[in-house]
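J.: Output the structure for:
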Amino acid sequence: MSFPQFAFNNIRRNARQYFAYLLSSSFMVMIFFTYAVFIYHPAIENSPMGTMTRTGMTIATVIVYVFAFLFVLYSISVFLKSRNREFGILTILGAEAKQINWLIFLENILIGAVAIVTGIASGMLLSKVFLLISTKIIDMDELPFYWPFKAMLLTAGAFAALFLVISLFTLLFIRKNQVLELLKGTSKPKTEPKANLFLALLGVALLAIGYAALRVKELDPTGLLVAAVTGIIGTYFFYSQLSVWVVRMLQRNRTTTWKGTNLLWISEMSYKIKDNARMLFLVTVVVALASMSTGFVLAMQQSTKAVYLDNPYALSYTSYSNTNKNKAQKELAQIEHRLQSEGLTYKQADVETIYYGLSGHGKDPLYIVPQSSYNSIASKMNAAPVTAFGEKDAVLVETPSAAKRNAGTQTAMDIELSGQRHSVSLENRTDRLAAVAFSGKLLVIHDSLFEKLKKQQITDGLGVDHHYLFMLPNSQGLPQKDDPETKLGIELADWNRNVISEGFIQSRAESYYSFKQGISLFSFIGVFVALIFSISSASFLYFKLHTELAADQTMYRSLSKIGLSTREMNISASIQIAVLFFIPILVAALQSLVVLGPVLAYLDSPYVSGPVLAASSAFLAAQMIYFLIARARYIKSVNRMMV
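T.: Below is the predicted model of the structure:
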């Protein structure tokens, strides 16, 4: 038997041990390949979203590749540690160190070759489906199938280099231990896990600093960096020190510990958490990043949808104070002509506004409008008008999204323009009509007060802005790509950017559709990246359980001889596996909520808890499936050892 045959037989006879690793590696190769298929598609060049899509897919391939490197490196290190006894036997039989190194190198290369071939093959089978789904989600024209030779070469070359480098690098993991120590393998007695109280308290302090950095002062890149660094280090100390200390405190509680089989699994957890601290830390960071990304995308989707639904104006044309009035009227006539040529029935209203910026962080600017103009718009939209009031009164009207974002009511306001102050008492109202302002906030004042402010603005050379609003009574639901409103909105937005210069056109359908495409692209990329993170985190946990299986089998066999039943063993093992699988998900969900809260608040998104809980629930559901599979295989193996 040749040496390559010997390496192949080693893999074949340890197929169960290598299966999860091979499956995860093949899945990463497949995802990398499918992204490459999209990147090199010839039709992408001429697509409106081509440049943005290609950039997003390229970033995704880099993320997948970097994570694949770390995943493979960690997995191989775990495998090598579990094979110490095998290396000891080979050493007794006369194998030299260079021969053991050559054996490990060949095994890694063989597994890498199989992963590359199966990943590209499965990617080829799914590439047509991938292109179809991706274009549907991103709302692009359908991309035809093509033979992705460049994608094949890139994937094969990239992952061949990855497995080659890691195969060479992992030789450093092989410890030059004595034969007796190698033969003991993982069955050596473990020292009692101890927690350093100082490091445990330091972990708590670092987590508190990270929390404070996101909330004490105005959010900025420095605060995010401080929160990221302290949060990551604090999470590691949470698993390596604080969690061990908590378990030790739990062990001292005799009421809980000395009840049923609690003594067994609580005592074991102190060892397992300490031994798996790095793995639990890694899984938590991976899941937290994926949850944050997914939660952020979901929050942006909800915000975009809410902005569209809050806006009753299909189109608006804004003529500023320094605009050429004659040219602005011609451009306005062109917009009306396009609406009529498309056969769209519309209502039109116009209103003068004064832009007013409020001082203070987090305070949205608003537009000041006269009562008569507001009531004119309200009558055309069958909305409640503003009843008569005096110069000292005003109504603050906010869109539903703005009202949710700016929780609370104001009872008074001081308007300071051109060095003059006007104090008004406020009535608060929520209505979609406030979408005239990009911030969703309108201040309705008495006509005479508006005229005074207008004269002051003109005297100061500032003037007022004029908004022409177009409402489509028959428009319902969210806009689609082929809707007349969407097509016209995209056309007019392009015309605005490339031709007209006297005013600004805003189309709610074009804004929604453009933002939706960008978000959909990142959603599509994020789903596959998150899927990789999820499967890989489950693989990390499965590897550790398999590595510790031999020692656990011996322990449970010994316990069964002194009376431990199979049912009690199953309960104890299930609790331990559940802790390893679900604690990282819960910690990651909490971290995502803590981090995304201030980030989304800074972006004026009122949707925080829902998207984070949805993302975390998805990971929890996936982890539940992995847990049930791992538990079934683990308990089945241990049950064979019970007396």
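J.: Going by C-alpha atoms from here, please, whenever you check contacts or count neighbours.
T.: Will do.
J.: Identify the residues contacting the residue most central in space within the chain.
T.: In the chain, the residue lying closest to the centroid (C-alpha atoms, centre = their mean) is residue 293, at 1.2 Å. Counting by C-alpha atoms under 8 Å, 6 or more residues apart in numbering, residue 293 makes contact with residue 526.
J.: Repeat that for residue 286.
T.: Per C-alpha under 8 Å, 6+ apart, neighbours of residue 286: 533, 537.
J.: and whichever helix or strand it is part of, which residues are buried?
T.: Assigned by DSSP states H and E, residue 286 belongs to helix 277-310. By 16 or more other C-alpha atoms under 10 Å, the buried positions in helix 277-310 come out as 277, 279-310.
J.: from the chain's centre, how far out does the very next helix or strand once past that helix sit?
T.: Sequence order places strand 315-319 as the next helix or strand after helix 277-310, per DSSP H and E. Remark: strand 315-319 is offset 35 Å from the chain centroid, using C-alpha atoms, centre = their mean, to the nearest Å.
J.: Please name every helix or strand in contact with strand 315-319.
T.: helix 325-341, strand 465-471, strand 503-507 (3 or more C-alpha pairs under 8 Å, 6 or more residues apart in numbering; DSSP states H and E).
J.: Let me know which of these is the nearest to residue 114.
T.: Among the helices and strands packed on strand 315-319, strand 503-507 comes nearest to residue 114, with 52.2 Å by C-alpha to C-alpha.
J.: run this one through as well so I can compare:
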Amino acid sequence: MIQWKLATHTITKNREQYLPFILASTMLIAVNYIFWSTTLNTSLKRTINGNVAVNLMFLGTIFVTLISIILMLYINRFLIKQELNELALYNMLGFAVKDLKKILLIQVILLFMISTSLGLVCGVVFGKIFFLVLNALVQGSHIVEQFKISSFVLVILTFGGIFLLLFLNDIKNIYKISPANLWQESQKAESEPQGNLLGGIIGIALLTWGYGIAVRTQPNMKSMLRFMLAIIIVVLGTYLFFIFSSIVFLKFLKNKKKFYYQPSHFISISDMLYRMKQNGASLASICLLCTAVLVTIVGTMSLYVGQEHLINNWNPYDFVISQKTPVSQNAYKLLEQTATEQHVKIKSIHKLAITTPVPISIKNTGITPGFKGASHQMATLTVDNYNQLENTNYHLSPHKILIYSEDKPIIPKKMFINGQEYHTQIISHFNFAFSYQRSTLKPLFIITANQKIAQSVNPNSWLYVLGFNTGGTTKQVNKFAVKLPGALRLKTDNYSAIPIVKKAIHALFGSLLFIGGLISLTMILVTALLIYYKQISEGYADRARFQTMQEVGLSLDETKQAIRSQVLTLFMFPILGAVINLMFAFPAIKNSLSLFSMYNLRLLVVVTLVTLFLLITYYLVIYGLTTKIYTKIVEQRSHNLE
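T.: Have a look, this model is predicted:
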């Protein structure tokens, strides 16, 4: 069958273009399989916070599927454009449109079969590794790998639909153009785009608006929804900025005669301007993908790395019990009895009496209670209680207070609280500092001279808190942690045990990092492929122009210099844009993490810098590799001329 031979010949002949396509679709199929396999895993659902993890995995699956559709349509657009030459030749040789459709159908079926087979095999193999990673991340929640036929079926149906969409898109390209101009379509050049100053201004305005919303994001759900709006605004602004502002900027450089008429600048600027409308969209996509990778990794990695700090913030001791009434002697007896039954030793018990925390905002002149603009939750205690816990010897006058908060907010030396002026002193240690009911607000403790002043600062009722560590095997302590709430009739909000908290936090944050890592891996792959096909596409488009310029005297060294100048300029825009996006998103990331009671700014900064370094390194490696491919394509004709 001649159509079969022509279809296979096209794939093997153009393997430089089709092998990356097969690699991309194989990896996307593998990632989709891992997502579906994890989403449908019943043992994951049975873990602590398992329902949350499964729902997040499902959202991740939808996201990866959408990314797969977009990327494969993008790559296919490049492939069909390159293939139009051969289709035109076949048409001139007498092949009808139905024959061309058969060739395309055979190609799509072959690519689908190869990609699906390789992708599912890779998915199963790498799935084993990823399940080991997931088990290591969740620390203690044993998740069993499960082979479900439904995972295979869903992946095959999903990518069957995607490849069908690619085929229909190819058919549309055939019908859209007549046989007479089919050959010319693949060679059609874009006219120089007109700089749209209004579009550029709108893009900058949208970016400014989006950045403003992101910077003002507060740690509450209303602000988080506004941050989602900011993301959409920044996406639109980024596309408009790269498409229109870049054209205006290049035209500005073109008008600088001394700069523009240097050989390397002349070639790179004129070439970029020639196709900037398409380039702008591609560069914006790369910029946004890099931004998404940075935000995802910084957020999930910060949570995972900082989880021990978070656990200590919730539980300064192994067990923390809080209630509205003083702990009775009978409760102490039940505590000791339960510990004895589970062969657990209770170490020294620490007692704390605080006023029930109230949300506050810290102003230049004082503290204002209320949820509006709240940044901390404030509790008060007496100096005698603090001295007893910390083994210190502070003495306070009625108008002096000590203030402790881990995040060390800026506190004036004199401040008003509920109409009363106090002299303040910041202290750096409070071993019993904890986040009451795991609030999203940062805990702040005020130590006063006596109970009367403590309640004038915070009129809320008193809260009586016990904290103690335990001795025993892990199994014994875990059993004790499960038995104690029932023995003392404790509510969930009033009881926090490190064995239970650790298991829940490890399961949740481990799952988040796993999902974030998989999504980031997908976006990194997509970024690399976008860059690769962009370079190949431009290489073939530029080859004839470089040949013409060499015929009129451009040397090989000048050609290489022009290539480096053009590629470097194009490549630096997206990564620079991603860094700027991350800078403005940083306050929103910080405040989003505080919803998980994560306030460690130093850790967040370190994770951000390390992630930036790794992504920029990866980006430069891709830049180097694709530049070599671009240079090789452009120089193919050059060597033939010599």
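J.: re earlier: tell me which of the helices and strands packed on strand 315-319 of structure 1 sits nearest to residue 96 of structure 1.
T.: Comparing these by C-alpha to C-alpha, strand 503-507 comes nearest, at 73.9 Å.
J.: What lies in contact with the closest one?
T.: Outside strand 503-507 of structure 1, the residues that touch it by C-alpha under 8 Å, 6+ apart are 314-320, 323, 328, 489-490, 492-493, 496.
J.: Would you mind writing the PyMOL command to select the buried ones in the residues you listed?
T.: Here is the PyMOL selection string for the buried members of the contacts of strand 503-507 of structure 1, based on 16+ other C-alpha under 10 Å:
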select buried, resi 314+315+316+317+318+319+320+328+489+490+492+493+496
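J.: From the contacts of strand 503-507 of structure 1, pick the one nearest residue 628 of structure 1.
T.: Distance to residue 628 of structure 1, by C-alpha to C-alpha, is smallest for residue 490 among the contacts of strand 503-507 of structure 1, at 49.6 Å.
J.: Trace residue 287 of structure 1 over to structure 2, please.
T.: Under the alignment (TM-score structural alignment), residue 287 of structure 1 pairs with residue 290 of structure 2.
J.: Can you classify residue 427 of structure 1 by secondary structure?
T.: Residue 427 of structure 1 falls in the strand class when you classify it by DSSP: H, G, I helix; E, B strand; the rest coil.
J.: One more: residue 177 of structure 1?
T.: For residue 177 of structure 1, the secondary structure call by three-state DSSP comes out as coil.
J.: how close does it get to residue 74 of structure 1?
T.: 21 Å (C-alpha to C-alpha, to the nearest Å).
J.: Compare these two and say which is more crowded by neighbours.
T.: Each of residue 177 of structure 1 and residue 74 has its neighbours counted (other C-alpha atoms under 10 Å); residue 74 has more, 15 against 11.
J.: The more buried one: which element?
T.: Counting by DSSP H and E, residue 74 of structure 1 is found in helix 50-82.
J.: Check which residues of the next helix or strand after that helix are buried.
T.: Of the helices and strands lying after helix 50-82 of structure 1 in sequence (DSSP H and E), the nearest is helix 84-92. Using 16+ other C-alpha under 10 Å as the test for burial, helix 84-92 of structure 1 gives 84, 85, 87, 88, 90, 91.
J.: how far out from the middle of the chain is stretch 277-294 of structure 2?
T.: 15 Å.
J.: ok, average deviation of that stretch from structure 1?
T.: Superposed on structure 1, stretch 277-294 of structure 2 shows a mean distance of 2.3 Å to its aligned residues (mean C-alpha distance after the TM-score superposition for structure 1).
J.: What of stretch 56-75 of structure 2?
T.: Averaged out, stretch 56-75 of structure 2 is 2.0 Å away (mean C-alpha distance after the TM-score superposition for structure 1).
J.: what comes into contact with that stretch?
T.: Contacts of stretch 56-75 of structure 2 (C-alpha under 8 Å, 6+ apart): 21, 25, 28, 31-32, 35-36, 38-39, 158, 162, 166, 512, 515, 519, 522, 526, 530, 533.
J.: That'll do, ta.
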